[in-house]
Structures are given as structure tokens and as C-alpha cells.
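[1] Kindly generate the corresponding structure for this input.
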Amino acid sequence: MKKHRFSSIDNTAFKQQHLPAFWIYYSAKRILCYFFAIGIFCITMGIILLSASNSITEIEINYTKNCANCATFRENANNFKDECSCSIPFYLPQAIQGKVYMYYKLYGFYQNLYQYVKSRSNNQLLGMDIKNVDGCTPFTYSNDGLPYAPCGAIANSMFNDTIILSYNLNSSTHVQVPMLRSGIAWWTDKYVMFQNPPLSNLTAAFNGTAKPPSWHRPIYQMDEEMPENNGFLNEDFIVWMRIAAFPTFKKLYRLLNRTGYFSEGLPPGNYNFIINYNFPVTMFDGEKSVILTNLTWSGGKSTFLGIAYMVTGAITWLVTFCIIGIHLRNRRKKPLLSDQ
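    So this is what the prediction gives:
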């Protein structure tokens, strides 16, 4: 008689899958404790996040309508050298303590369109080949045949309003609030994703290129006061090139230089925004705002995350009570015993 081909397998616990195993038994009591603890954690985190958000002092000034005359002028202007500025006074009812951040906010500007996002040259932005405009359609070459630097739709549409904040000490004395233009970009962006050409003379390095058609000045003259803040390392430019996911977004514009009257932050009182209006928004029915705020450990002023935690905790507790009800109902049901 022929021997079975599997008869040679050792009759061991391992090969016969008879090893001891641990079976996790989730009792109703244990599950209810888990759900109840998760609910407590979520609601507690929600309360903490909402408290942190409410402790932030923030003021937003929408200057689209306040600068309506400048908006009309900018839409009809043919020469970018023509400038229009407007002044917006406002009152700060309470001090903004600590580090103060100035943001600009755009409404209705879609940066997440596929063709818009792809319209850039990373090789050019790394300073490897500033005349490389591959992928920058439709902003690749000027009418003179010179490559744009920087090229692409993102760079061409860069936000270029100039915002100056002044503080009114009294009716006749106005002090310009000192603001920092450096330190607003991500470290990885400035030192990894963007680099200037190797030449120390940026004017010579960008020779043979043209500025984007919507720009007022070339990339190597973006900041006349800080030479190191020119070229592709200009932090306003770097901040703009980080794409926003939603049509309404804000981006960091300036940081408060905490010196003199402003060593503790922005004191309460009368202020004034002086805005050089350059960035057009009426063509796409958009709006512009400027925001002054401070931050906490949880970030900026936002109630979304706190409310999300609160809702999650409430739903978890609701499920917990439903499980308790089902468990108690099933415990009351006893099996029928036949008479013996």
C-alpha cells in the first residue's frame, strides 16, 4: 500500500497549529469603559482648544470697499508704475500681547487649480538654471523672447499690496509700527526648495531674463533695504508660492518688531493702515483683508478643531448610553427553562 505523501509531517503542536493562544474577550463593562474614557478625552480637548482660541486677540479689516477708488484705478491702469494708496483708520479696543502677526487674506482666489499649481519651474527656483521655463505655460517668455524669472502663473499672480501700520500716540503724533520682513517663510522652503543662482551679483545672475508681466520690479530688486531678501529667497515670494487649498485663505505678511512702544505687543488705541493698492480682485469678485493677531500653543484663532472634538465626544457618549441600554435589556431576558 502506498504511503500518504503528508505522513512525514511531524506531529508537533507548531505544525499541527495547536499552540496555546490568547483570546481577547471584550466584555460589555470593558467596552463601556473605553467609550466613556474616549468621550471624556474628546470633550476635555474640545474645551481646552476652544478656551485657547477664545484667548486670542484678533482684528480683521476688509479694505476692498474702503479702497474702492483705488480698486477702480488699478483695474483701469495701464502702467504699473502708477500707484494708488488709501488710508484706513481703526480702533484697537484691547492690547494684542506677545508676538503679533500680520496676515493678508484673500476671498475667492482659487490657488488649487491643476494648471495653476503646475505652472512653475522647480529647477529655476532652485537656482540651477534660471532660464529653464519648462512647465511654466502660459508665462514662459516675454515679447522680446526673454524667459521670465520667475516663470509661471503662480509667480505672475503674486500678492503685491504694500501694507504699513501706524500708531496714533495723540492727535498730531503718528508712529510707524516696526515690522519684520524676515522670518515669515518656512525654514524648509527658504533653505531647501528655493535658492538663488551661485553668482553673488544678482543683477548679473538674472541677466538675460525678464520680470513677470504683472510685476512692478524684477526679482533681484524686491527688497531695497535688505539685499539678502532678494531673488528667489525673497520671503514674500516664498510665502506666496506655497499653494493654499481653499479659495479663502490668509498668508503671513509681517511680524511685529517688539521694540520701543511695542515691546509688549500692540497697545490699545487708534491705528491706521496705509495700503498701496496693487493686487486686483474685482475681476473675479474677490475681496482682501488684513489681519492682526497673536497665537497660542494651538495655533491661530479657529473654533473648528475644538468643536470637532466636542461633537466627537458627544457622539461617543451617545453610543455609550445606547450600548448600556442594549446591554441592560439583554440581561433582563432569561432563557425559558422546561419543567422537570
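
[2] Every contact and neighbour count from this point should use C-alpha atoms.
    Fine.

[3] what's the span of stretch 189-205, first residue to last?
    Length of stretch 189-205, first residue to last, CA to CA, to the nearest Å: 21 Å.

[4] please give me the structure for this one as well, since I'd like to look at both together:
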Amino acid sequence: MNKQKPKVKKIKFIDQIKQQQLTDWKPILRPRIVIPILFVTSILFVIIGMVLLLQMRPLLNSSIRYDDQCKGLKNCEITLEITKTMKKPVYFYYELTNFHQNHRRFLKSRCDSQLRGEETNFHNIADCQPLKSKNNKKDKKYIYKPCGLIAWNTFDDTYLLMNMDRNNLSFTSKGISWDSDIGKKFNNPKEPLDPSDETVIQSNYTDEHFIVWMRVESLPKFRKLYGIMQEKDLEKGKYIAKIENNYNSTSFQGKKSLVFLTTAWTGSKNYFICWTYISTGIFLFGVGIAFLIKHLVSPRFLGDLKLINWYND
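    Here you go, the predicted model:
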């Protein structure tokens, strides 16, 4: 009498995960597979690096430091020179050095719900320490709007750019912040804020200059977008920058500069990423050659029992 084999119950996929019984695949990395992969990857990296390099070479970048020229002055004018015509759109940045926005105490000192325009009280703005309210009072009317170190230290220098005939250049601040920030992370409170109130640091939470400042940077030297020249090219020549010098950079021994630049689909001029791709490609190519020489001179055969110590014993 033939015995029927017991049916093996198929284990569900979720049960395989729970019981750690998933089928696996362990590829054997043979030299004939690894060496071509290294060569192909190295060529791709070099090509990407060269493409980025060619895209960034035509981009223009012009900067001028002004804190030393405006030292001790509330209002000042500086002359800057554009050596080559910049094609529109031209991006206008301010640059700060030696300012550590990424310090944990600084970047944590904010209340996102308050910045979204939601009603807050003294207890749910704990992260804003040490600048929560005037004289640390718990009444709602004494809460800083917005609270926290980042908002308190908002960059407030202003700029007016003119040609040598003192005609203003048209720069717009519309579109300098991220779309994901406007209307989602930053909204004005329901009740309008009075700018003359001592507790009001920023009366308009949707101001794009303010939104750009609130997006903290990772390095002590950084640039933040201030305006975009969209209508005309920035022609070669000299220009005047009329500056309202409000922000104190001497307290942290920093420098302030104006920066004008053009961009491509790869972003602004940044040779670091270009040479990173190229150098990585060259390194992988060298590793591939080393592996190839090793494989040709003294190849290791797959499944060679002579390489097993206990087998030889």
C-alpha cells in the first residue's frame, strides 16, 4: 500500500518574515564579475563629473565684502564691479561667516506650531528657551512672537541696488523660499500683530526673507538668497549697493558679503562635487586594474580545497 506524502503547508509571506525564514540569495563575487563592474562604474563616475564640470564652467560668480567698508555706519554705499555680463535670472545672496546656525541650542530654539500661526501658551513653547517671553512671564500677552533664538537673531540688513546713474535695479524676493514652507510651515496668526509691540519680533511670518533665515545652515559660512533679477541681464560694469547696516557681525567675529551668481540645471558653481565624481572614478579604475593584475598573475580558483586549513591538516 503506497503511502501518500504529507502535504507541506505553504507558509505565508508575513509568517516567513516573523520566523526569519525568507529565501535569500548570496551572490558569489567572482573576479570576472567584480572587475568589469569596477571599470564600468569608474567610467560612469568620470563621465558624470565631466558633464557637471562643463555645465558649471560658464557660470559666473561675483562677491564683495561690505562689513569692513560699512563699519560704524548705519547707512552706507559701496561700489561693486561686475566683470562679465550675467544672463538672467541672476541670484542675489548675502553671505555670513563664522555664524554657527547648526549649534544645537540655537537650532532647537523655535516653536514650529507658533510659526504655523497656531495659538500657543507658555507651556507649549518650551523649546524656545531662553527667549520664551518678556521677563519670562507666563501670561500669553508677554510671549515673544515668534519666540526663540533663531527668530530673535533674524538677519535684518537691507539692500538697494542701483546703476551708476542711480536707477534702481529690479530684484524680487518672491520665490526665494521653498514652496513647501509657504502656507504650510509658516502662517500668520489669526489676530494681526502690532509691529510696535515689544514682544513682536517679526510681524509677518510669511515674509520670505524671514522664512529663508529660519531654514538653518549646516556650516558656519553660508549664503542665503535675498533676491532674484528675472527681467534683465546684469550687464558688465560698476554698480552701487545702498546698504542699511543693521546686523551686528562683530559680536561673533563674522564677515558680511554680497554675492551675485548665475545657475544651471546642476545648481550654482560648485567644483567640489565635480572633482569628487572624477577622483572617485579614477580611484575605482585604479582598483579595477589592481584586481585585474592580481587575477592574471596569481588567480584564485573557486572551490580550491588547498585554501582550507583544516582540510590540509
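
[5] Report the secondary structure state of the closest residue to residue 231 of structure 1 other than its chain neighbours.
    Closest residue to residue 231 of structure 1 apart from its sequence neighbours, by CA to CA, 6 or more residues apart in numbering: residue 220 at 4.5 Å. Three-state assignment for residue 220 of structure 1 (DSSP: H, G, I helix; E, B strand; the rest coil): helix.

[6] can you give me the helices for the stretch 51-200 of structure 1?
    Taking DSSP state H, counting those that start in this stretch, the helices of the stretch 51-200 of structure 1 run over residues 68-76, 114-118, 122-125, 153-156, 187-188.

[7] Give me the neighbour count for the residue nearest to residue 231 of structure 1.
    Using other CA atoms under 10 Å, the number of residues around residue 220 of structure 1 comes to 24.

[8] still on that earlier bit, now the helices of the stretch 51-200 of structure 1 as TSV including mean neighbour count?
    Listed next are the helices of the stretch 51-200 of structure 1 as TSV, based on neighbours: other CA atoms under 10 Å:
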stretch	mean neighbour count
helix 68-76	16
helix 114-118	14
helix 122-125	20
helix 153-156	22
helix 187-188	10
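
[9] can you tell me which of these comes nearest to residue 38 of structure 1?
    Put simply, out of the helices of the stretch 51-200 of structure 1 the one that sits nearest residue 38 of structure 1 is helix 187-188, at 35.9 Å, with distance taken as CA to CA.

[10] what's the mean deviation for that closest one versus structure 2?
    Between helix 187-188 of structure 1 and its aligned stretch in structure 2, the superposed structures give an average distance of 0.8 Å (mean CA distance after the TM-score superposition for structure 1).

[11] circling back: right, and the helices of the stretch 51-200 of structure 1 - which one's nearest residue 164 of structure 1?
    Across these (criterion: CA to CA), the nearest stretch is helix 68-76, sitting at 16.1 Å.

[12] once aligned to structure 2, how far is stretch 33-48 of structure 1 on average?
    Per the superposition on structure 2, stretch 33-48 of structure 1 and its aligned residues are separated by 0.8 Å on average (mean CA distance after the TM-score superposition for structure 1).

[13] Next, the buried residues of that stretch.
    Residues of stretch 33-48 of structure 1 classed as buried by neighbour count (16 or more other CA atoms under 10 Å): 35-36, 38-40, 42-43, 45-46.

[14] Can you say which two of those residues are spatially most distant?
    Across those, the two members that end up farthest from each other (CA to CA) are 35 and 46, 16.5 Å apart.

[15] Run through the helices of the stretch 201-313 of structure 2 in chain order.
    Going by DSSP H, counting those that start in this stretch, the stretch 201-313 of structure 2 shows helices at 208-214, 271-297, 309-312.

[16] any chance of these in TSV, plus distance to residue 115 of structure 2 and mean neighbour count?
    As requested, the helices of the stretch 201-313 of structure 2 are arranged in TSV below (distance: least, CA to CA, whole Å; neighbours: other CA atoms under 10 Å):
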stretch	distance to residue 115 of structure 2	mean neighbour count
helix 208-214	10	20
helix 271-297	35	16
helix 309-312	67	8
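
[17] Any idea which of those gets closest to residue 26 of structure 2?
    Across those, residue 26 of structure 2 has its closest neighbour in helix 271-297 (21.5 Å, CA to CA).

[18] Remind me what that closest one packs against, helices and strands.
    The contact analysis (3 or more CA pairs under 8 Å, 6 or more residues apart in numbering; DSSP states H and E) places helix 271-297 of structure 2 against helix 31-56.

[19] Which residue numbers in structure 1 does the helix it packs on align to?
    When structure 1 is aligned by TM-score structural alignment, the counterpart of helix 31-56 of structure 2 is residues 28-53.

[20] Same check on stretch 84-99 of structure 2?
    With TM-score structural alignment as the criterion, stretch 84-99 of structure 2 aligns to 94-109.

[21] distance between the ends of that stretch?
    Here stretch 94-109 of structure 1 reaches across 32 Å from its first residue to its last, counting by CA to CA.

[22] Please list all residues in contact with residue 268 of structure 2.
    Contacts for residue 268 of structure 2 (CA atoms under 8 Å, 6 or more residues apart in numbering) come out as 56, 59, 261-262.

[23] before we move on, what about residue 198 of structure 1?
    For residue 198 of structure 1, the contact set (CA under 8 Å, 6+ apart) comprises 127, 205.

[24] Show me what it lines up with in structure 2.
    With TM-score structural alignment as the criterion, residue 198 of structure 1 lines up with residue 190 in structure 2.

[25] again with residue 176 of structure 1
    With TM-score structural alignment as the criterion, residue 176 of structure 1 pairs with residue 168.

[26] The contacts of residue 268 of structure 2: which two are farthest apart?
    56 and 261 (11.4 Å).
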